[in-house]
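>>> 3D, please:
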Amino acid sequence: MPSLRDTIAADLRRQITTGVLKPGERLPSEPQLATRYKVSTATLRDALALLQAEGLVEKVHGKGNFVRRLRRRLTYEGGTLTPIVPTLQVTVRTTQLRAQGTLSTLLKVPPQALLTEYLCVSHVGESPHSLARIYVPRDLAPAESSCRWSKPAELGPRLAETREKVSARLPTPEEASTLRISSALAVLAITRVSADTSDRVVEAALLVLPGDRADACFTTRHATEYRRAEG
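Okay, the predicted model is just below:
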């Protein structure tokens, strides 16, 4: 038998998907909804948390809960985000730091080796779409500060291998704040490591994509030999 939380979530979900509650519309206050459904505020918040995790409702601090507007989905494929949205803007912050812990392991460099970090946040208008932290050995960092979702163009001819690991997890508090998403909304976390023909790691990227607006697509091409029949 469905719990009160699930029953409330199902009713609000139905109202959202059928258009009774429209994108951008503010829901009644939590005490009002708790009274309407005859449950405690704690139970009502649990129901809203389900809808927040599904990307149907977003809670704006100090303002209340709103039906979430549909976000354009982007696809991460081949190191890039598609489709290319004309209004997609990227802010970049460049920092010089020294390798420690995981970064030292990913980049195969000694601890304290000099690195350049590119912190990139893509957004459409005021809506953040993705977060990337890209690390490059200091001697390979280009002069210009730019975000590279794809591999660095100047290293293209030398790149021999790129490995990507994808996992689903909950965002860290910093990621949730930067991307303006609920801490209960899963994200796609992609760790990408690129090496050149000498097996030197030239880039390590930690990418975070909100699960409600991003897909990851991977294509494997198999070589097929065609042999002519003898005779």
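>>> going forward, measure contacts and count neighbours with C-alpha atoms only.
Noted.
>>> Hmm, residue 202 and residue 196 touching each other?
Yes: Residue 196 sits in contact with residue 202 when judged by Cα atoms under 8 Å, with a separation of 6.7 Å.
>>> neighbour count winner among the two?
Set side by side, residue 196 and residue 202 give different neighbour counts by other Cα atoms under 10 Å, the larger being at residue 202 (24 against 17).
>>> compare with the first, here's sequence two:
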Amino acid sequence: MTGRVSPRYHEIAGDLRDQITAGHVQPGERLPSELALAGRYEVSTVTLRHALALLQGEGLLVKVHGKGNFVRRPLRKITYVGGWGTMDLSTAAGPSFRVTVRSASVQASAYLADLLRVPPGSPLAEFFCLGLEGEVPRGLARIYLPRDLAQAEVFDDDSDRREAIARFAVLGPSPAVVRETVSVRLPTADEAAALRIGSQAAVLAVTRLATDPAGRVLEAALLAFPGDRVEAVFTVHHMAEERKTGG
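Here you go, the predicted model:
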């Protein structure tokens, strides 16, 4: 029996991988354009992009829209602290880490209405937060509050609010309970585009609900982190019940 010949793009990916691991192409360095690489290897740009996609999936390359393919710098993982909902910025990259924010008023979809326990179409305040280290996305948060709870101060640009947004923390009134559901899954198309990852790259997804003492949902947050760039830490506090002893 004859062995199966690997597709050409596997050979190209192997050659580029060898160059990266040998240090011939340094972290942060941009590869030649896709057209130039396709010419070098005498293949179509479609075949070349298949090879680059393999290396992107392995975490060796990152593609920056409009700029090209770069050898990925070693990434330090950030820590998401569960139980309250906070990203520990001390684990990020310091001054080069930033969060971009877009806010808007939206109507509750069926999914959001179910999460927030409001009628479909109810007005909500939406915060779309993207954490970046340099040009590399580190995490995505979509935070929703019932519009009547999102008073004007929620949209104010004060330092406390900026810090809460930068930490992907609870934005609304102080909750009595925070419940988080964590899963590992493939990204949605929107998440893959925002995080600049392949459609087959795993994400750590957190759905966070904050409720008041009466059980009203104050806030719903949908967080997604590339699986190779985050770790989640949850601490359980056991409350010992005092027992009276009989005399």
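>>> Got a TM-score for the two of them?
Put the two chains on top of each other and the TM-score (TM-score structural alignment, normalised by the length of the first structure) is 0.77; 220 aligned residues with a Cα RMSD of 3.1 Å.
>>> Assign residue 12 of the first structure to one of the three secondary structure states.
Following DSSP: H, G, I helix; E, B strand; the rest coil, we place residue 12 of the first structure in the helix state.
>>> got a list of what the aligned residue in the first structure for residue 217 of the second structure touches?
In the superposition onto the first structure, residue 217 of the second structure corresponds to residue 201 when matched by TM-score structural alignment. For residue 201 of the first structure, the contacting residues are 106, 107, 108, 193, 194, 195, taking Cα atoms under 8 Å, 6 or more residues apart in numbering as the criterion.
>>> I'd guess the first one is in a strand, am I close?
Read that as residue 106 of the first structure. No: counting by three-state DSSP, residue 106 of the first structure falls outside a strand, being helix.
>>> Please say which position in the second structure it maps to.
Looking across to the second structure (by TM-score structural alignment), residue 106 of the first structure lines up with residue 115.
>>> element containing the nearest residue to its match once chain neighbours are set aside?
Counting by Cα to Cα, 6 or more residues apart in numbering, the nearest residue to residue 115 of the second structure once its immediate chain neighbours are dropped is residue 220, at 6.8 Å. Element membership of residue 220 of the second structure, judged by DSSP states H and E, is strand 217-226.
>>> Would you agree residue 181 of the second structure is in contact with residue 207?
Yes: counting by Cα under 8 Å, residue 181 of the second structure sits close enough to residue 207 to count as a contact (5.1 Å).
>>> who's more crowded, the two?
In this comparison of residue 181 of the second structure against residue 207, neighbours counted by other Cα under 10 Å, the higher total goes to residue 207 at 18 against 11.
>>> Spit out the contact partners of the residue nearest to residue 196 of the first structure when sequence neighbours are not counted.
Distance criterion Cα to Cα, 6+ apart; nearest residue to residue 196 of the first structure, sequence neighbours excluded, is residue 159 at 4.1 Å. In this structure, residue 159 of the first structure makes contact with 194, 195, 196, 197, judged by Cα under 8 Å, 6+ apart.
>>> For the first structure, just list every one of the helices.
4-17, 30-37, 41-53, 101-107, 173-179 (DSSP state H).
>>> With respect to burial, which of those helices scores highest?
Of all the helices of the first structure, helix 41-53 has the most neighbours on average by mean count of other Cα atoms under 10 Å, namely a mean of 19.
>>> quick one: that helix to the second structure mean distance?
After superposition onto the second structure, the average distance of helix 41-53 of the first structure to its aligned residues comes to 2.4 Å, using mean Cα distance after the TM-score superposition for the first structure.
>>> which residues are contacting that helix?
Counting by Cα under 8 Å, 6+ apart, residues outside helix 41-53 of the first structure touching it are 4-6, 8-9, 13, 30-31, 33-34, 57-59, 182, 184-186.
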